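Engineer: Have a look at this prediction, sequence included:
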Amino acid sequence: MSATKRHLMQWGTGRPATAGSREPRHGAATVVLEDPGHLAAVLASGLAGPESVVFVPGHPGTEADTGPDSGPAVIGYEGSFSEPGGEGSIGSDFYLQVQSYGVSAYMSVVGPTLLRVADDNDFEAFLDDADRARHDGVFADFLTHPVMQLADLPALGAGPAGDGPLLRLHIAADGSLSTSPAGRRLGTLGDSPDVLAENWQRLNEGVAQACSVALGLVLPEDGRSAALAARPWLGRYLAAVEGLRDLRARGLDRLRVSGFGGRMVPALEAVPGADLGGDVPLLLWNEDASFLYGADASSGSGRRLFQLERKAAQAAEALLVLGSRPAAAEFADEEHLAAVDRFFTGVGLPLAGAAPVPAGR
């Protein structure tokens, strides 16, 4: 994926494009304008710095290479990256469709698509799909398609880590600023990056479930927070969706995910799991193969995939679910537990040590 597309995806999803990505020293990493007339004010106020990428409708664009001495890259686009039902394009070789979540199950996949939660109905559809995956192990097919991306992940259970006005900004036609087209107002054109960062922090302080900003214009906060609190595993679900999507792109399909509708080791299904956090590695399997998939800041993409033979996979699952080798010894032999634990700890993906998380509904 080109740097331009990575910036656009991190702006849409609210997640840094690669693990360990650092924020720019000045301004937001990615800025999307709805009105080209706002570009001069954006540059003058410091909202876009030398390392920023700014998407401007109808602009001829500048060089896409950014750096401390080059000034921000300005990328022209046509259409809209914000409105569900619309489409944005960059030149003649990149198109991004924008769909509301609720209609996506009934639409054909024709290319890169950003799925937005645009109202209560979309949010309910998202929760229904998450509940079905959690209890039955069935993930919505459209959501795990390699060209799909779910927008505003921090507000849907992924948590606010990495997000904020130093990662992404949307500047509406009226000059209001937020991290997302559906986000609560953080300021007005002319406000400094420091003001926006302070407002983002203030709006997220004390809320039951972060992030309260990214979907604040389209979802009542009480309902959103209550739904996330009832499902403390949503971050894990979003990680599983990402993992399934990534593996489908590699030609690996029809995979089950441990903790969603069952376990590879059936006896573990009755055990309260320690593997409910979104940053805990995933165990996936089908009749033919087993895989461990996890985030690792030391790798270039932030994601690593390992294929395991079945006994090693069962040992890995026991470590993930129980959180320690002594507890896992009831479900897997010590030799495999020790070997698997030692290997994955050595490569930066420890499987043991997670604290149990309430299962929720």
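Structural biologist: In hand now; what should we look at?
Engineer: Every contact and neighbour count from this point should use C-alpha atoms.
Structural biologist: OK.
Engineer: Show me which positions of stretch 341-353 end up buried.
Structural biologist: Asp341, Phe344, Leu349, Pro350, Leu351, Ala352 (16 or more other Cα atoms under 10 Å).
Engineer: I misspoke; the intended subject was stretch 200-220.
Structural biologist: 200-201, 203, 209-219.
Engineer: ok, of the buried residues of stretch 341-353, which one's closest to Asp129?
Structural biologist: Leu351 (27.3 Å; Cα to Cα).
Engineer: isn't that closest one right next to Ala318, touching?
Structural biologist: No: contact between Leu351 and Ala318 fails when scored by Cα atoms under 8 Å: they sit 9.1 Å apart.
Engineer: which one among the buried residues of stretch 341-353 gets closest to Ala151?
Structural biologist: Of all these, Ala151 sits closest to Leu349, with 26.9 Å by Cα to Cα.
Engineer: Would you agree the closest one is in contact with Gly294?
Structural biologist: Yes: Leu349 lies in contact with Gly294 (Cα under 8 Å); the separation is 7.0 Å.
Engineer: Check it against this one:
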Amino acid sequence: MRVYANMTLFRGVPPPDVVRLVTGVWAGTGRLAHVDSVAHLDAALKICDHDDDLVFGPFPGRKGKLVRGEGDLATEGDQFATSAGICRVLSYSTTAARTGSAVVRVMSSLDYRSFLADADRARGTGAFAPFLTDPTTVLGDLCALGDGDDCGGARLARLHVSRSGIVRPTPAGALLGSIGFDRARLTDAAAALSANGDVCLNGVVRAEVISEARDRRPWLSRYLTALHVLRLLRDRGTTGWNVSGFGARLAPADEHSRAELPGAPLLLWRGDSYRLWPDGATRALSLRRTNAAVADIILTSPDLGCARHRVSRHLGTPGVKATQAIVELLTGYPELTGSLRWGGGP
């Protein structure tokens, strides 16, 4: 294990650069590359030649597109150093005690099975693994875990160059080739491999295993979104939130209920507090208990007629008043409109 002198572990939320590199999620349009050795820097810069590309590696600091990111992101217990401090690197199924920020990645098929087991438990009981809601945790390779976004590795928007010059989209990703290959050849390899599914974990988990797991769990993207939101809330000092669809709902499901559409807002509650968290937002919107239940119903109804019937039954009101409740909710919270299966309001 590499140890970096005169540097301290992050105690809080990891810096944005670490999050970008490990998750593959960022607002830029360029490539994210991690180079284990400066010997491959020139070749990596030929691939990452756009102004908005970022190249992480054992550099003394940040200069332009070069960002300090030194350490093995694929080795259990290693440390990953940036200009501001260091993070521990842990495999998903690790149970060792940890202090400070940690990069948590799927590094084996056992890790992947553990990830799915935690997801299934949260879906069935509403109990999210505490380490996953810790704001100092960075869960890696979200595209391969099912966040619903396009895989950056499929278009060579992510790449990891090992000390020996092997190129993969991530340390645990599919083998794309050598750093001696030109960008076109590596891009073609990534595109061909991605035809079988996401490539960012295929070095340790077979593509068909991931595809089958995601087909059986179409709610994985909402699970990962819920983890992100719970981390934000916990960082702000608030815990104990329930997430609708995970263990319980604000309104009972019936034989007509459907799962929420991808990207639909989350509904959360704790005691007498009810929140609507739109996709991509950094803060929640407050709701009354009745509105929260109506929102849960319309997000899980296949059409307006079904939603009206369920709202009427839940509130114990005639259909006209149920329609009025839906109209008032959509007027006050337009963020819901794009997430309805019937495509709009009543």
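Structural biologist: Cool, the structure landed. Bear in mind the structure is a predicted one, so any value in this text is a computation, not a measurement.
Engineer: Helices of the stretch 201-346 of structure 2, start to end?
Structural biologist: Secondary structure of the stretch 201-346 of structure 2, counting by DSSP state H, counting those that start in this stretch: helices at 207-216, 220-235, 289-299, 304-315, 319-332.
Engineer: Relative to Gly153 of structure 2, tell me which of these wins on proximity.
Structural biologist: Gly153 of structure 2 lies closest to helix 207-216 among those, at 13.5 Å (Cα to Cα).
Engineer: Can you check which part of structure 1 that closest one sits on?
Structural biologist: Under TM-score structural alignment, helix 207-216 of structure 2 corresponds to residues 221-230 of structure 1.
Engineer: List the buried residues for that stretch?
Structural biologist: Buried-residue list, stretch 221-230 of structure 1, by 16+ other Cα under 10 Å: Glu221, Arg224, Ser225, Ala227, Leu228, Ala229.
Engineer: what residue of structure 2 matches up with Ala118 of structure 1?
Structural biologist: Using TM-score structural alignment, Ala118 of structure 1 pairs with Met107 in structure 2.
Engineer: correct me, but its match touches Leu73?
Structural biologist: No: counting by Cα under 8 Å, Met107 of structure 2 sits too far from Leu73 to count as a contact (9.8 Å).
Engineer: hey, what's in contact with both of Leu349 and Gly294 of structure 1?
Structural biologist: Here Leu349 of structure 1 and Gly294 share the contacting residues Pro281, scored by Cα atoms under 8 Å, 6 or more residues apart in numbering.
Engineer: To which residue of structure 2 is Ser176 of structure 1 aligned?
Structural biologist: Taking TM-score structural alignment for the superposition, Ser176 of structure 1 sits opposite Ile166 in structure 2.
Engineer: residues near that match, how many?
Structural biologist: Burial of Ile166 of structure 2 is recorded as 16 neighbouring residues (other Cα atoms under 10 Å).
Engineer: so what's it up against?
Structural biologist: Ile166 of structure 2 neighbours (Cα under 8 Å, 6+ apart): His160, Leu175, Leu176, Gly177, Ser178, Ile179.
Engineer: just to revisit the earlier point, dump the buried residues of stretch 341-353 of structure 1 to TSV, plus distance to Ala239 of structure 1.
Structural biologist: Supplementary listing: the buried residues of stretch 341-353 of structure 1 in TSV, determined by distance: Cα to Cα, whole Å:
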residue	distance to Ala239 of structure 1
Asp341	21
Phe344	19
Leu349	15
Pro350	17
Leu351	16
Ala352	18
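Engineer: What is the nearest of the residues you listed to Ser104 of structure 1?
Structural biologist: Leu349 (34.1 Å).
Engineer: I'd like the distance between the closest one and Leu319 of structure 1.
Structural biologist: 12 Å (Cα to Cα, to the nearest Å).
Engineer: Which strand or helix spans the equivalent of Ala41 of structure 1 over in structure 2?
Structural biologist: In structure 2, the residue matched to Ala41 of structure 1 (TM-score structural alignment) is Ala43. Using DSSP states H and E, Ala43 of structure 2 sits within helix 41-47.
Engineer: Thanks a lot, catch you later.
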